[in-house]
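K.L.:
got a sequence here, can you build the structure:
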Amino acid sequence: MKLKLFIFKIILATLIALLPFSTVNFIVDPYQFYRIPKFYKPVYFNDQRYQNPGLAKTQNYSLAIIGTSMSDNFLLSYMNNALNRKTIRLSAIGASMYEQRLTAEVVIRSKKADTIIYELNYFSFRGASDRVTHTGKGFPYHMYQRGIMSHLKYLCNPETLLRSYQVLLKHYKGIMHSTMVEDLEKLNTWYDRPNFGKGNVLLDWNMAQNDLQRADPDEFKWEYIKENADKNLLDLIKSNPETEFILFYPPFSILMHKFLDNRGLFDEEIKLKQYIYENTKNLHNVKIYDFQDIKEITHNLDNYSDMSHYSIEINEYIINSIAKEQHLVNDSNIEQKLNNLIKQVEEYEVEK
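P.N.:
You can find the predicted model right below:
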């Protein structure tokens, strides 16, 4: 009994000690977990795994796009105009399918969007079905969860307090931290970097040949790929029939598929596409767009900064295609599109 009382007193004392800090965090709310700020000009942080849940909860939108760094350059203004929707971009570098599902669940719980554009990146399906990217701060599970502990971990978190300090420093002193931006449209975009071109893509190809971490076959076993598809994609779609899911395969350069083929991983990539289509073709809330067999894009290496990351013009092409329902996968073209890509990989010769 005395032990329980002692523990209770410790917890109570801790909460009292943290009250001033948690009050500051609640008022400033640096990640916009509760509200869009009113007393200071909104700023946004580039740590996507922390910032995205707040954006999903509090921004005004009817369509969300979720993906990896391949989706970083979808500009909100362009999407708003092309799709005639109010959009939000919730991309995260190297996002796993589990991380994308967590983000989608926050979007769905917010009841703001009736449509989610969802990137299907083969690399996101690798590894365990609960794989997350741990930055130096760890993965912020609490930002994606519900319940009292989610709020306590946010409000009593030193990381939140640091961000609150940076927000106040910007507001009162005009000092902008390097991880902050004021323009939500520009948050985490990289389209203006001067590293696009064939030379950089071929350099990336050469550097990747002896880099096991680029595509470790042990992480791409079919059991992992299938489990990620089942738990983090198909279950999500089937559990939310009122939400429209627009799935798209990002147009890697032909060199990336060639690289995967050399690693013995390309057949599983094709198998995954077949598996997803067969398990979604009869669902009324799913559309699939496949851009990976479009030679005019994927064989023009000047469109890329490395084997996978493409220019903003390709992002715009994807959005325009979705608006016009072009490159939509259906029963009459699924096999042809897959065979197109298979043939392209077989016939493509990499420049020496």
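
K.L.:
from now on I want contacts and neighbour counts done on CA atoms only, so please keep to that.
P.N.:
OK.

K.L.:
which SSE is residue 100 in?
P.N.:
Following DSSP states H and E, one finds residue 100 within helix 97-110.

K.L.:
mind listing what's buried in that helix?
P.N.:
Neighbour-count burial for helix 97-110, with 16 or more other CA atoms under 10 Å as criterion, is recorded at 97, 98, 99, 100, 101, 102, 103, 104, 105, 106, 107, 108.

K.L.:
likewise stretch 17-34?
P.N.:
21, 22, 24, 25, 26, 28, 29, 30, 31, 32, 33, 34.

K.L.:
and if you look at stretch 322-335?
P.N.:
Those buried within stretch 322-335 under the rule 16+ other CA under 10 Å are 322, 327, 328, 329, 334.

K.L.:
and residue 221, how far is that from residue 257?
P.N.:
Distance, residue 221 to residue 257, using CA to CA, to the nearest Å: 17 Å.

K.L.:
more neighbours, those two?
P.N.:
residue 257 (23 against 15; other CA atoms under 10 Å).

K.L.:
that older thread, format the buried residues of stretch 17-34 as a markdown table; extra columns: secondary structure.
P.N.:
Formatted as a markdown table, the buried residues of stretch 17-34 follow (DSSP: H, G, I helix; E, B strand; the rest coil):
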| residue | secondary structure |
| --- | --- |
| 21 | helix |
| 22 | helix |
| 24 | helix |
| 25 | helix |
| 26 | helix |
| 28 | helix |
| 29 | coil |
| 30 | coil |
| 31 | coil |
| 32 | coil |
| 33 | coil |
| 34 | coil |
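
K.L.:
structure for this one too, so we can compare:
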Amino acid sequence: MHIRHLTLLLASALVTTLAVAAVNLAVDPLQLFHGSAHPYYTTDSRMQSAGLIRSQEFDTAFIGTSIALYVRPSSIDLTLGGKSIKLAAPGMTSPEQRFVLETAISTRHPKRVIWMMDDFAFRSAEDVDTLDYLPADLYRLNPKGVAGYLLDLTMLRDSLGIAARRFQDLDMTMTQLTWIGVLRFTEDNLDNLNTVHSAFVSNRYRRDLAWKSFRHNRDNPARLRLRYNQAKVEQQFRHDAIDFIRAHPDVDFTIIFPPYSILNFIALREILPRDYAVFFRINSYMLRQLAALPNVDLSIFEQLKRSLTISTNMRTFGTTRRRSTNSFFGACGMEFTGSTGKSRTSSSTRYGNRSKPIALTVRGEH
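P.N.:
Predicted structure coming up:
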């Protein structure tokens, strides 16, 4: 009798497990195994990027941290041509960025990588397999990652929610469930994923708030203190950036830098001059190392021009004019001519004139 009950229990568990896997495979929220006629995307960028790499066709991979999330892939496509994919995530460390880029390059073989590079990202040397918030096995799509994906009960809930949205009577209910966080796959427009609404931009990025933040930093210097070691940052930079770029000579890397408010650096210089000196030395070192690579194109943001202000419905990430760019590089003992001067002819032919300034726009929704 006990054996019969045990057999029924095991059979029920097996059927339930197979049913969960079958539903997740059929809907496939991340589109790891097949496409979808009506896809939805999650704002969990670390998880979603694993699916985007497998499901999207692209020749340009764009990666960075929080600011990079604001950029729409269509803006990159319009400015530079080609088809891009955004693989950015908030607080993304350099080991994460290298791992995600490695997966993208080995899977889809993009011709170009646009890398919004931040010195703070190189503070960490953690192994990606130790990070609970990064599903590394999902990127690898190994047995552990596949099993975890297909048998995930939270993913089952998302699968059922996506399936239910195909019924008009249930669509509003499912939408409301996404608003309260029950369902994670909220966005049906990939270009809008993790971008910001124009109202948010106009309310959060104003002159008075910028000065308020500056005064707050001035009164609380601990917020500005650099909590990393210069030697370790440079070592991690060589490993995760320089060595990685050298390992992919057939990929063109366009390096851009986050357009942080100039007030942050003014505050750092006035309040913590030693930290400012460390910051400047690290960035000078990064620029010199990057400029020596033949498949790297450098684009430096001008942080004092209107192109970096945030208006009601647009934020422009623009590069500097040549004079101001030369002054920046000149401080680092370098001369800027619009590109590294070592770019291959094939790169210029493929994407047009590489010395042309790159402007990435972030348009708010209306």
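
K.L.:
need the strands for the stretch 201-350 of the first structure, in chain order.
P.N.:
Along the stretch 201-350 of the first structure, the segments classed as strands by DSSP state E, counting those that start in this stretch run 244-249, 286-290.

K.L.:
cool, the stretch 1-150 of the second structure as well?
P.N.:
41-42, 60-63, 84-86, 112-116.

K.L.:
what span of the first structure lines up against stretch 72-91 of the second structure?
P.N.:
Using TM-score structural alignment, stretch 72-91 of the second structure corresponds to residues 75-94 of the first structure.

K.L.:
quick one: terminal-to-terminal distance for that stretch?
P.N.:
19 Å.

K.L.:
where exactly do the helices run in the first structure?
P.N.:
In the first structure, the helices defined using DSSP state H lie at 2-28, 48-58, 76-83, 97-110, 148-155, 158-173, 198-208, 222-229, 235-239, 254-262, 266-280, 295-298, 312-324, 334-347.

K.L.:
right, and these - which one's nearest residue 126 of the first structure?
P.N.:
Nearest of those to residue 126 of the first structure, taken as CA to CA: helix 222-229 at 5.7 Å.

K.L.:
so the closest one corresponds to what in the second structure?
P.N.:
Counting by TM-score structural alignment, helix 222-229 of the first structure corresponds to 230-237 in the second structure.

K.L.:
just give me the mean distance for that stretch relative to the first structure.
P.N.:
Aligned to the first structure and superposed, stretch 230-237 of the second structure gives a mean residue distance of 2.0 Å (mean CA distance after the TM-score superposition for the first structure).

K.L.:
who's in contact with that stretch?
P.N.:
Here stretch 230-237 of the second structure makes contact (CA atoms under 8 Å, 6 or more residues apart in numbering) with 94, 119, 122, 123, 124, 125, 278, 282, 285, 286.

K.L.:
ok, the second one - contacts?
P.N.:
Residue 119 of the second structure makes contact with 233, 282, 283, according to CA under 8 Å, 6+ apart.

K.L.:
again with the last one
P.N.:
For residue 286 of the second structure, the contacting residues are 234, 237, taking CA under 8 Å, 6+ apart as the criterion.

K.L.:
can you find the partner of it in the first structure?
P.N.:
Checking TM-score structural alignment: residue 286 of the second structure goes with residue 276.

K.L.:
likewise for the third one?
P.N.:
In the first structure, the residue paired with residue 122 of the second structure according to TM-score structural alignment is residue 125.

K.L.:
so how far is residue 117 of the first structure from the residue nearest to residue 320 of the first structure when sequence neighbours are not counted?
P.N.:
Excluding its sequence neighbours, the residue lying closest to residue 320 of the first structure (CA to CA, 6 or more residues apart in numbering) is residue 82, at 6.5 Å. To residue 117 of the first structure, residue 82 of the first structure is 14 Å away according to CA to CA.

K.L.:
before we move on, back to that, wait, which of the buried residues of stretch 17-34 of the first structure is closest to residue 70 of the first structure?
P.N.:
residue 31 (23.0 Å).

K.L.:
residues contacting the closest one?
P.N.:
44, 45, 50, 51, 54, 55, 160.

K.L.:
thinking again about what came up before, just the buried members of the contacts of stretch 230-237 of the second structure?
P.N.:
Buried, going by 16+ other CA under 10 Å: 94, 119, 122, 123, 124, 125, 282, 286, out of the contacts of stretch 230-237 of the second structure.
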